[in-house]
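K.L.:
only geometry, no sequence info:
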């Protein structure tokens, strides 16, 4: 059953009427109902198109967090064959919030790392809602170094509200783990591509997203802190999250304009959650296109290109 966001209420009402007419059409005179059904279907598509053409930053935040939006596991299942996950940081333990391993992307061996939020209550608890602890980032760093050793490109699929802020995470060195993972990401001699598939929150995102190419889905967000946290810091009022979202410039369109990301991946009409198969397929095409330019580059050239990219951030502003 489709879940609707608050601002989608007009579309929800129209789609409910469409479903009612379709149900009636199976029971009675299809010809009599058909004309009205066609009219309502066209009206629904138009309403959805107009709504998603003018989303505010806060509405995009809601779409990025949609519970039915495809997650890391969905992308891996569709795009990566022979995927073999690896566990543990070789220091403390396993962290299910970050999943990583090796597989094949269009016949090419690749390392894949990303946050998994989970799709139901049980899996969300197992994956801690995609908020990683230090061992998750140390695992990510271990896998990236392994990929570098064997000359395999790295793909990061980012979807997290941020790193886990609990006391135990801080006690085990959360900041150091994020910093080290970021350093490893920047230092790789193999090409790496990051895709923000939902939320890209704070150091929890940048720890695996400091890549040669950073792409974002059309309705994803990428930010130094969540709108709620930022509103609390700026105005001591989490209720002003909408104001914070607008002020912070967290959308793909704003970040591309500022040169923070390298490209935007189109989503199906109404968001990736309405047609996950198409969204994932388009993402696969974008990943392949992003990796291709690095095929003929040396390790040092790849490393220098990435370093120059990040040293030049902000110069377009």
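P.N.:
Yep, it's here. Because the structure is predicted, anything quoted here is derived from the model rather than measured. Residues are numbered from 1 along each chain as shown.

K.L.:
Every contact and neighbour count from this point should use C-alpha atoms.
P.N.:
Will do.

K.L.:
Excluding chain neighbours, give the residue nearest to residue 191 in space.
P.N.:
residue 153 (5.1 Å; C-alpha to C-alpha, 6 or more residues apart in numbering).

K.L.:
Double-check the one you found against residue 189; I have them as touching.
P.N.:
No: assessed by C-alpha atoms under 8 Å, residue 153 is found out of contact with residue 189, at 9.0 Å.

K.L.:
elements contacting the one helix or strand residue 109 maps to?
P.N.:
Assigned by DSSP states H and E, residue 109 falls within strand 108-115. Counting contacts by 3 or more C-alpha pairs under 8 Å, 6 or more residues apart in numbering; DSSP states H and E, strand 108-115 packs against strand 98-105, helix 134-149, strand 154-160.

K.L.:
what sits up against the longest one?
P.N.:
By C-alpha atoms under 8 Å, 6 or more residues apart in numbering, the list of residues contacting helix 134-149 from outside reads 87-98, 100-101, 110-111, 113, 153-154, 169, 172-175, 177-178, 180-181, 184-185, 188-190, 207-208.

K.L.:
List the buried residues for it?
P.N.:
134-145, 147-148 (16 or more other C-alpha atoms under 10 Å).

K.L.:
can you check stretch 113-127 too?
P.N.:
The neighbour-count check on stretch 113-127 (16+ other C-alpha under 10 Å) flags 113-119, 124, 126-127 as buried.

K.L.:
relative orientation of the strand with the most length in the chain and strand 108-115 in degrees?
P.N.:
In the chain, taking DSSP state E as the definition, the longest strand is strand 192-201. Inter-element angle recorded for strand 192-201 and strand 108-115: 10 degrees (by axes from the mean of the first three to the mean of the last three C-alpha atoms, to 10 degrees).

K.L.:
Second structure for comparison follows:
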């Protein structure tokens, strides 16, 4: 069953009528019904195109959070072969919000690390809605260090509202773990490519997205804090989340113009959740292109390219 966002109501009404016509049609009036369905499908497609051509930052936030949007495991299943998950931070525990392991991308060995939100109640609880504790970031550091030692490019898929802010996480050094993960990203002598596939929230995202190339799906968001949290901080009113999303410039288009991200990956019409396979294929193509730019570069050149990229952010503003 499709899940429609509030602003998609015109499309939902049309697609509901199409489904009703299909269920009520009979062989006697099959031609007439088919013509009616074709006209309504064209009208629905145009309505969807019109809506998605002028999404506001808050509407993009809703699309980025869509429950049917592809998540980390979907990308791994379609893009990575021979995937072998690696668990634990070797210090305290396993954190399921961050999943990582070794596999092959287009036949070449890589290290894949990313946030997993889950796709139903049980898996969302298991993965803590993609909000990692310190153990998750320390696991990421361990896996990136492993990748560096064995010359494996790192692919990071980011989809989190932010790091988990619970008391236990803070007691175990959440801020320090995020900082160490960010430091490890910068120190890598192998190329690292990060893709914001849904939400890129706060330091929980930066800890994996401090990469040679930062790619972003067309309707994803990348922000210092969630729009709701920012509205609470700025105006003491979380209901002004739409205002905060607009003010913070959270969209891929804004961030590309600022030089914060490198590439925008086009999504299927209506968002990645409408054609998950096509969205994942487009992401794989973009990752392949990004990795190709580092062929033949030694560790020093890779580090310098990454350092120069981040030092250049904001210079031309």
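P.N.:
Received it, and whenever you're ready, just let me know what you need. Bear in mind the structure is a predicted one, so any value in this text is a computation, not a measurement.

K.L.:
Identify each buried residue in the top helix by length along the second structure, please.
P.N.:
Identified as the longest helix of the second structure according to DSSP state H is helix 30-52. For helix 30-52 of the second structure, burial by neighbour count (16+ other C-alpha under 10 Å) applies to 33, 37, 40-41, 44-45, 47-48, 51-52.

K.L.:
Tell me where the stretch 151-300 of the first structure has strands.
P.N.:
For the stretch 151-300 of the first structure, the strands defined by DSSP state E, counting those that start in this stretch cover 154-160, 192-201, 213-217, 221-223, 263-265.

K.L.:
export the ones you listed to JSON lines and tack on distance to residue 69 of the first structure and mean neighbour count?
P.N.:
Listed next are the strands of the stretch 151-300 of the first structure as JSON lines, based on distance: least, C-alpha to C-alpha, whole Å; neighbours: other C-alpha atoms under 10 Å:
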{"stretch": "strand 154-160", "distance to residue 69 of the first structure": "11", "mean neighbour count": "28"}
{"stretch": "strand 192-201", "distance to residue 69 of the first structure": "8", "mean neighbour count": "28"}
{"stretch": "strand 213-217", "distance to residue 69 of the first structure": "11", "mean neighbour count": "25"}
{"stretch": "strand 221-223", "distance to residue 69 of the first structure": "13", "mean neighbour count": "28"}
{"stretch": "strand 263-265", "distance to residue 69 of the first structure": "15", "mean neighbour count": "22"}
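
K.L.:
Would you mind putting those into a markdown table with distance to residue 77 of the first structure alongside?
P.N.:
Output for these, formatted as a markdown table (distance: least, C-alpha to C-alpha, whole Å):
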| stretch | distance to residue 77 of the first structure |
| --- | --- |
| strand 154-160 | 13 |
| strand 192-201 | 15 |
| strand 213-217 | 18 |
| strand 221-223 | 23 |
| strand 263-265 | 19 |
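
K.L.:
Quick check: closest non-adjacent residue to residue 255 of the first structure.
P.N.:
Sequence neighbours aside, residue 261 is the residue nearest to residue 255 of the first structure in space, at 5.9 Å (criterion: C-alpha to C-alpha, 6+ apart).

K.L.:
oh sorry, the question was meant for residue 103 of the second structure
P.N.:
That would be residue 83: by C-alpha to C-alpha, 6+ apart, it lies 4.0 Å from residue 103 of the second structure.

K.L.:
same question, residue 276 of the first structure
P.N.:
Distances taken as C-alpha to C-alpha, 6+ apart put residue 70 closest to residue 276 of the first structure, at 5.9 Å, once the chain neighbours are dropped.

K.L.:
How many residues are close by that neighbour?
P.N.:
22 (other C-alpha atoms under 10 Å).

K.L.:
quick one: the counterpart of it in the second structure from residue 78 of the second structure, how far?
P.N.:
Matched by TM-score structural alignment, residue 70 of the first structure corresponds to residue 70 in the second structure. Noted for residue 70 of the second structure: a distance of 11 Å to residue 78 of the second structure, by C-alpha to C-alpha, to the nearest Å.

K.L.:
Also residue 27 of the second structure?
P.N.:
39 Å.

K.L.:
Look at those two and report which has more neighbours.
P.N.:
residue 78 (13 against 7).

K.L.:
which ones are touching the residue lying closest to residue 225 of the first structure once chain neighbours are set aside?
P.N.:
Once flanking residues are discounted, residue 225 of the first structure sits nearest to residue 202: 5.1 Å by C-alpha to C-alpha, 6+ apart. Shown in contact with residue 202 of the first structure (C-alpha under 8 Å, 6+ apart): 161-163, 222-226.

K.L.:
Roughly how far does residue 97 of the second structure sit from residue 46 of the second structure?
P.N.:
38 Å.

K.L.:
Next, the mean deviation of the host helix or strand of residue 122 of the second structure compared to the first structure.
P.N.:
Secondary structure from DSSP H and E places residue 122 of the second structure in helix 121-126. Following superposition, helix 121-126 of the second structure is found to deviate from the first structure by 0.2 Å on average (mean C-alpha distance after the TM-score superposition for the first structure).

K.L.:
Need the residues that contact that helix.
P.N.:
96-97, 117-118, 130.

K.L.:
one step back: hey, what's in contact with both of residue 70 and residue 78 of the second structure?
P.N.:
residue 280.

K.L.:
residues touching the spatially closest residue to residue 232 of the first structure that is not a sequence neighbour, list them.
P.N.:
Nearest non-adjacent residue to residue 232 of the first structure, counting by C-alpha to C-alpha, 6+ apart: residue 238, 4.8 Å away. Applying C-alpha under 8 Å, 6+ apart, one finds that residue 238 of the first structure lies in contact with 228-232.

K.L.:
now residue 302 of the second structure
P.N.:
Contacts of residue 302 of the second structure by C-alpha under 8 Å, 6+ apart are 189-191, 212, 294.

K.L.:
and these, which of them are in helices?
P.N.:
Using DSSP H, none of these sit in helices.

K.L.:
Relative to residue 316 of the second structure, which of those residues is nearest.
P.N.:
residue 212 (19.4 Å; C-alpha to C-alpha).

K.L.:
residue contacts, that closest one?
P.N.:
Per C-alpha under 8 Å, 6+ apart, neighbours of residue 212 of the second structure: 191-194, 302, 305-306, 309.

K.L.:
any idea how far residue 173 of the second structure is from it?
P.N.:
27 Å.

K.L.:
Cheers, nothing more for now.
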